[in-house]
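Student: got a predicted model here, sequence first, then my questions.
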Amino acid sequence: MKEEISNLQITQLAKSIREKKVSPVEITKLFLNQIKEFNPQINAFITIMEKQALEDAKKAEKKLMNETYRGPLHGIPVGLKDLVFTKDIKTTMASPIYKNFIPKKNAAIVGKLKDAGAIIIGKLNTHQFAYGPTGDRSYYGPVKNPYDLNKMSGGSSSGSAAALAANMCLGAIGTDTAGSIRIPASFCGVVGMKPTYGLVSKRGVYPLSKTLDHVGPMTKSIEDNALFLNIIAGYDPLDFNSKKLETYPDYSKNINKSIKGVVIGIPQNFFFDNVDEEITKSIENSINLLKELGAIIVEIEIPNVQNHILEQQLILRSEAYTTHKQHLENPKNAWDEEVRMRLYTGEGISADSYIKAQEERVTTYYKFKKLFEKIDILISPTAAMLPPDIEQREINHGIFKGQHIRWPILRLTSLFNFIGFPAMSLPCGLSKNNLPIGVQLIGDMFQEQKLYQIGDALFKASNISERLKQKNLFR
């Protein structure tokens, strides 16, 4: 039973819960035991909410017995990145500054998950204050990759990806400012969606960069991810950045529909330059699979990509420094030195430079809107390199020799935070050393439904889920 249930997807397990074949209490106990067994090796959880999770599971079970089924997350154990405020439960941002911080209110997204019957099982480790793509700069120690414990999990939603990959929860919430959902999803072989900017409320989520931050779902399959987004998407009048749609689609609706005739753009510049050979080959295999499924492949040029990324970095540095200025000025505060020094790179940015970058952001947004009049989605690698060793910072061989690892990890994801378009990473292959490889799909604004349709077709055609199970140390 343990092996069978822990390897199921949400969509599969939800059916058994609804039919009362398994109970929320026994599922929650099973995953709590998984955490006790695996977390000491992975370090994905900062806080395990055992008492509250069991209480919530009993309530979920009682409602089920009274024929009150809340939907497909009813009784499903999920984890939250430890930037998401939880009432009366420690929320640390993986920093010693907040090691004893207990919020008085839940984040908006927590309310949505609880209303849907989800069991919040714990708070997940993160790169300190979510400011880094490596996942090895937390006050609570590095998160390890479930495919090789010496390798990075990716960041900053490191614990979210690793907990899923190691079967310690069935769904997780991450945040993404420059790639922090998609990078760990790629490194750990799971699915991560950065939704359209404003689609999911950020209220009650500790900010890094207020105009670049996104909140999104991480899961083991595309179907689960779409189901999760159905629950957490929606307008929040108390979140200034929240976008109100006339109707919110069922993001699962077009899954399993043919993708014959969809138009997929292949960037001919930047996105496939200086990419690890194994990653390039895996993405090419994905493109060939999409062709076999009936997709139309077109080559496109995207001008000035590197300039746009530099503008994104300027906004990020400026806003991150502003967010943390008061903490940096307090001499009593303890910091990870790498995070502290990176925050100080935003100290001297002028208002003029910041405003110009924000103006260019609007121009770039409309350029991409025009591009998507010709195509349905863009495709690229998620990261340009395979997961490096924990604590590695400089690359000493190959095409990245002499570079700091941050650039090849982040360079392919951050543009889509700059313009706010939805982007998703899904696993598409394994390296010769059995490390996961992710492919990134990017869509037009509010076109998550299309990303899920195309992504699911690719996910199933590649049979990647079974291949990942065979190589994962914890499944």
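Tutor: On my side now, so go ahead.
Student: from now on I want contacts and neighbour counts done on CA atoms only, so please keep to that.
Tutor: Noted.
Student: contact partners for the spatially most central residue of the chain?
Tutor: Taking Cα atoms, centre = their mean as the criterion, Ile181 is the residue nearest the geometric centre of the chain, at 2.2 Å. Contact analysis of Ile181 by Cα atoms under 8 Å, 6 or more residues apart in numbering lists Gly155, Ser156, Ser157, Gly174, Thr175, Gly192, Met193, Lys194, Gly216, Met218.
Student: and what of Ile349?
Tutor: Leu314, Ser318.
Student: next, it: secondary structure please.
Tutor: coil (DSSP: H, G, I helix; E, B strand; the rest coil).
Student: kindly report the same for Glu26.
Tutor: helix.
Student: any idea how far it is from Asn33?
Tutor: As judged by Cα to Cα, to the nearest Å, Glu26 and Asn33 stand 11 Å apart.
Student: from the contacts of Ile181, which land in strands?
Tutor: Of the contacts of Ile181, the ones assigned to strands by DSSP state E are Gly174, Thr175, Gly192, Met193, Lys194, Gly216, Met218.
Student: one more structure, for comparison:
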Amino acid sequence: MSDLLFSTIDSTSLLIKNKELSPVELTKLSLAQIRKINSTLHAFITVSAEEAIEQAMNLEEEAQHNKHRGPLHGIPIVVKDILQTDGIRTTGGSKVFQDWVPSKDATTVKKLKKAGAIIIGKANLHEFAMGATTENPHYGSTKNPWDLTRIPGGSSGGAAVATATGMAFGAVGTDTAGSIRLPAAMCGTVGFKPTYGLVSRQGCLPFSWSLDHVGPMTRTVKDAAIMLETMRGVDPEDRTTVNRNDSVLYQGLQNLEGKKLGFYEPYMFSGIEENVKSVVQKAFQQLIDLGAEIVPINLPGIEKALDALKTIAQSEVASFHEPLLKKYGDSYGDDLKYRFQFGRKISANDYINAHRTRRQFIKETLKQMEKLDVLIGPTNVQSPFAIGTMLPEQAISNMFTLGKTPLANILGFPSLSVTCGFTTDMLPVGLQLIGKPFADKLVLQIGDYYEKSENWVQELKKNERYLHAIK
């Protein structure tokens, strides 16, 4: 296996810019890795090999003429198969759209291609992004590269696995209650959910328009910043986007002196496995050793706010799928059918009150964060469980029991998951940082400084567990 497949976007881009590596050569390496291991891991629904090579050839010609579009020029990226891709089918992980080939790209995909990223394929996901496991009854269940019997997290499980195993250098994921950050944590990679409104959702099949986010999934925090810089920006086709000119690219922090990290233990450590807790506590101590101060705080109304998230999400997703269900109801997976029953029972009064609860909770949380830089806690509080062990009626609560990611979605605040260690079973654990609105750069800076103080990212290259299963 080529070490190049596990290098960073940042360093690989420099090789391409200096003409030491061609986009075609790099793309062929990624495609070879996909051919070698994807049949075992089920990270992709569609591999766009011909399109990727064509893109790579055009970008190589540009490079030969000293035209370099930026740090994503010639870099293979995978897109979660819920975002539209021009000329490449977009299934949403469902049989309902199994033959749909869009005629235009989602805004984020368009921006990445313009920046020189090569779209190497479409990543597997939990059907319509409505679950935390990426157990897909239609396209195969994605497997965790650290233990093939276990889930990789979801719903962006395929994107996380592709990034963790060298099939792609980064990915575009979506996050409604943790669907970028949970699989990133469980696969040992980086996942970033930006501030609501920073990145367009145009061209993304919706789960919940009030809670959905599109964001990058990479192997390092700096690579996430590189992708986010291209992805962000106002979009006339998505009225929730905001016009902000401040870049998310950053200079590395010199230290964490003076940084105050808020920690609400009753929520962040509820339901946590001791094996996971010990890893997170070591990460907390590392942050303190680096100069940060961890400050106990309160988050009044958090339980009501999380209940409001469930009400908003399930109501909005039921509304979107209602016309499809009338025509394709039998084509949906069993866990989704159960979810829709819940969503249909929500009244307009309950939905409106949920939004009121949300607004009040955001207001109260901002008060708690006035003198803080970020909130911290674990991303996942449980290790990934075995594939095939979850009943459909239990699946609706997985995101809330497996991790602490939904908090950042009800807030709409930026949130990063970065690997902070491994359990005794050698399963990754994620550290979560949640910032104030549009403090995305600061969240990335703190995460970057912590990441560089450890060496967890190197474990991805060393992991050979999934290779043993390949015939």
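Tutor: That came through fine. Everything numeric in this text was worked out from a predicted model, so none of it was measured.
Student: overlay them and tell me the TM-score.
Tutor: Laid over one another, the chains give 0.96 as their TM-score (TM-score structural alignment, normalised by the length of structure 2), with 465 aligned residues with a Cα RMSD of 1.6 Å.
Student: tell me the secondary structure for Thr357 of structure 2?
Tutor: Quick answer, by three-state DSSP: Thr357 of structure 2 is helix.
Student: which position in structure 1 aligns with it?
Tutor: Thr357 of structure 2 maps onto Glu360 in structure 1, with residues paired by TM-score structural alignment.
Student: quick one: Phe368 of structure 1 is in a helix?
Tutor: Yes: the assignment for Phe368 of structure 1 is a helix, going by three-state DSSP.
Student: just the strands from structure 2, written as ranges.
Tutor: 44-47, 76-80, 118-123, 170-175, 190-193, 213-218, 260-263, 293-296, 374-378, 415-422, 428-435.
Student: just name the most buried of the ones you listed.
Tutor: strand 190-193 (a mean of 34; mean count of other Cα atoms under 10 Å).
Student: how far apart are the helix of greatest length in structure 1 and its match in structure 2?
Tutor: Secondary structure assigned by DSSP state H gives helix 305-329 as the longest helix of structure 1. Mean deviation of helix 305-329 of structure 1 from its aligned counterpart in structure 2 after superposition (mean Cα distance after the TM-score superposition for structure 1): 0.8 Å.
Student: and the residue sitting furthest away from the middle of structure 2, how far is that from Lys19 of structure 2?
Tutor: Distance from the C-alpha centroid of structure 2, by Cα atoms, centre = their mean, peaks at His65 (35.1 Å). In this view, His65 of structure 2 and Lys19 of structure 2 are 10 Å apart by Cα to Cα.
Student: over to Leu442 of structure 2?
Tutor: Remark: distance between Leu442 of structure 2 and Lys19 of structure 2 (Cα to Cα) = 33 Å.
Student: picking that back up, got the ones in strands among the contacts of Ile181 of structure 1 as TSV, with distance to Lys469 of structure 1 columns?
Tutor: Output for these, formatted as TSV (distance: Cα to Cα, whole Å):
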residue	distance to Lys469 of structure 1
Gly174	22
Thr175	25
Gly192	18
Met193	21
Lys194	24
Gly216	24
Met218	17
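Student: out of those, flag the one nearest to Met168 of structure 1.
Tutor: Distance to Met168 of structure 1 across those (Cα to Cα) is lowest for Met218, with 13.0 Å.
Student: who's in contact with the residue nearest to the closest one when sequence neighbours are not counted?
Tutor: Leaving aside its chain neighbours, Met218 of structure 1 sits nearest to Gly192 (4.5 Å; criterion: Cα to Cα, 6 or more residues apart in numbering). Residues near Gly192 of structure 1 by Cα under 8 Å, 6+ apart: Ile181, Arg182, Ala185, Gly216, Pro217, Met218, Thr219, Asn225, Met424, Ser425, Leu426.
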